[in-house]
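Sharing a model prediction with you, sequence too.
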Amino acid sequence: MAKVTGIQQDEGWCYIGCSGCSKKIFREISSFTCVTCNETNVVAALVYRVILTVSDATDTAAFLGFDMEVAKLRNIQASKAAQIVGIGVDAQVDTDLPRSFAEIFGNTYTFQLKLKDFNFTSKHQTFTVSCVFPSKVHP
């Protein structure tokens, strides 16, 4: 269990991904290509990639949340929170942090993390969230 105390915005809060697999896609002159799906002309979609600053009674950490888990925190998909402006190589994401993110600050959640060997190296700075649950209030 940890309380959300902030969002690290230096790397943004979403990216343009494949609507089929959510992996990052490559921009071509007038379209997008998904290497994972091995397709050109894929439909682009905004996908959450949010680094949350969280804390508990012992320390502070950075948790990396992707699309579905962040959507659970906010009850809104990334595609509804912002938009892709332009097409092909000119495509950009409206990068202003949506005001609705303010609703999660100060809230406590139970985070399930996906840990791998690299999570225990000195260069690793974030832990990937695999599931988020609202914390139950105990009387």
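Nice, I can see it. Residues are numbered from 1 along each chain as shown.

CA only for contacts and neighbour counts going forward, please
Fine.

Now do the SS call for the closest residue in space to residue 125 that isn't next to it in sequence.
Nearest non-adjacent residue to residue 125, counting by C-alpha to C-alpha, 6 or more residues apart in numbering: residue 62, 6.9 Å away. At residue 62 the chain is in strand, as set by DSSP: H, G, I helix; E, B strand; the rest coil.

didn't residue 62 look like it was pressed against residue 56?
No - Residue 62 is beyond contact range of residue 56, at 11.9 Å (criterion: C-alpha atoms under 8 Å).

dropping in the other structure now:
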Amino acid sequence: MVAWFECTTTIDDVVHGSGWYYIGCGVCHTKATKGSTTLMCKKCGKSEIVGVAHYLSKLSVYDHNDQAVFVVLGDVGEELTGKKAAELVERYYQANKNVGEDHLVPVPQAMIDAIGQIRKFIVKVSNHNLTGKTHTLTVTKMLPIEAPTPKINLGENVDEETDNERDDHADEAVKRCADGIESEGAKRAKCG
């Protein structure tokens, strides 16, 4: 069983203590495997690939009734932060040249800035989510929040016209319309 549903939640926190990205195949995005001197991709069957950072973040979220942990992958992470994971990881290592490659890169500020935001997600639920050890839900897409419809109060800020002003505007509109019809007719006569 696999089901998808849409939900609007508030981002409560970014789950700390685990990485917020993974290094995957640049072609198929499958998590890369370390070889003796290169990165490999089991899915593509290649023994030498270019590794690219992809989002794999856990967000604690809540609505009016429940709290859950959402796993944010790939493009959804980019939609959330406005930045590619590879860009954020590269910036971190450029700024911290003395750390080793196995160093745990801290959660970027762009992701922390999402805390407190209300977002609409499409979430995938499968048997694994209900029976597995982890009780996380995978986000497959992020949707825009609809802007609230502006409320118009018709009773305020209305300029009233007198009957004479209204008649003058109407006369001008009829005259402009008539002028347009006359000039169109004249154009047709010349072409015919």
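Now that the structure is in, tell me what you want to look at. What you are looking at is a predicted structure, and each value in this text was computed from that prediction instead of being measured.

unless I'm mixing things up, residue 128 of the first structure is touching residue 67, no?
No - here residue 128 of the first structure does not reach residue 67: they are 11.8 Å apart, not a contact under C-alpha under 8 Å.

Work out the gap between the helix or strand encompassing residue 165 of the second structure and the centre of the chain.
Counting by DSSP states H and E, the element that carries residue 165 of the second structure is helix 163-191. How far helix 163-191 of the second structure lies from its chain's middle: 50 Å, per C-alpha atoms, centre = their mean, to the nearest Å.

re earlier: out of residue 62 and residue 56 of the first structure, which sits in the busier spot?
Ranked by neighbour count (other C-alpha atoms under 10 Å), residue 62 of the first structure and residue 56 place residue 62 first, with 19 against 13.

need the longest strand for the first structure.
Criterion DSSP state E: the longest strand present in the first structure is strand 44-55.

if I pick the equivalent of the residue nearest to residue 125 of the first structure over in the second structure, what's in contact with it?
If you follow residue 62 of the first structure across to the second structure using TM-score structural alignment, you land on residue 69. By C-alpha atoms under 8 Å, 6 or more residues apart in numbering, the residues touching residue 69 of the second structure are 58-61, 135-137.

Leaving out sequence neighbours, find the closest residue to the residue nearest to the spatial centre of the second structure.
Nearest to the geometric centre of the second structure sits residue 79, at 3.4 Å (C-alpha atoms, centre = their mean). Among residues not flanking residue 79 of the second structure along the chain, residue 142 sits closest, at 7.2 Å (C-alpha to C-alpha, 6+ apart).

what's the counterpart of the one you found in the first structure?
Checking TM-score structural alignment: residue 142 of the second structure goes with residue 132.

Check residue 29 of the second structure too.
By TM-score structural alignment, residue 29 of the second structure lines up with residue 22.

Its match and residue 48 of the first structure, how far apart?
Using C-alpha to C-alpha, to the nearest Å, residue 22 of the first structure is found at 9 Å from residue 48 of the first structure.
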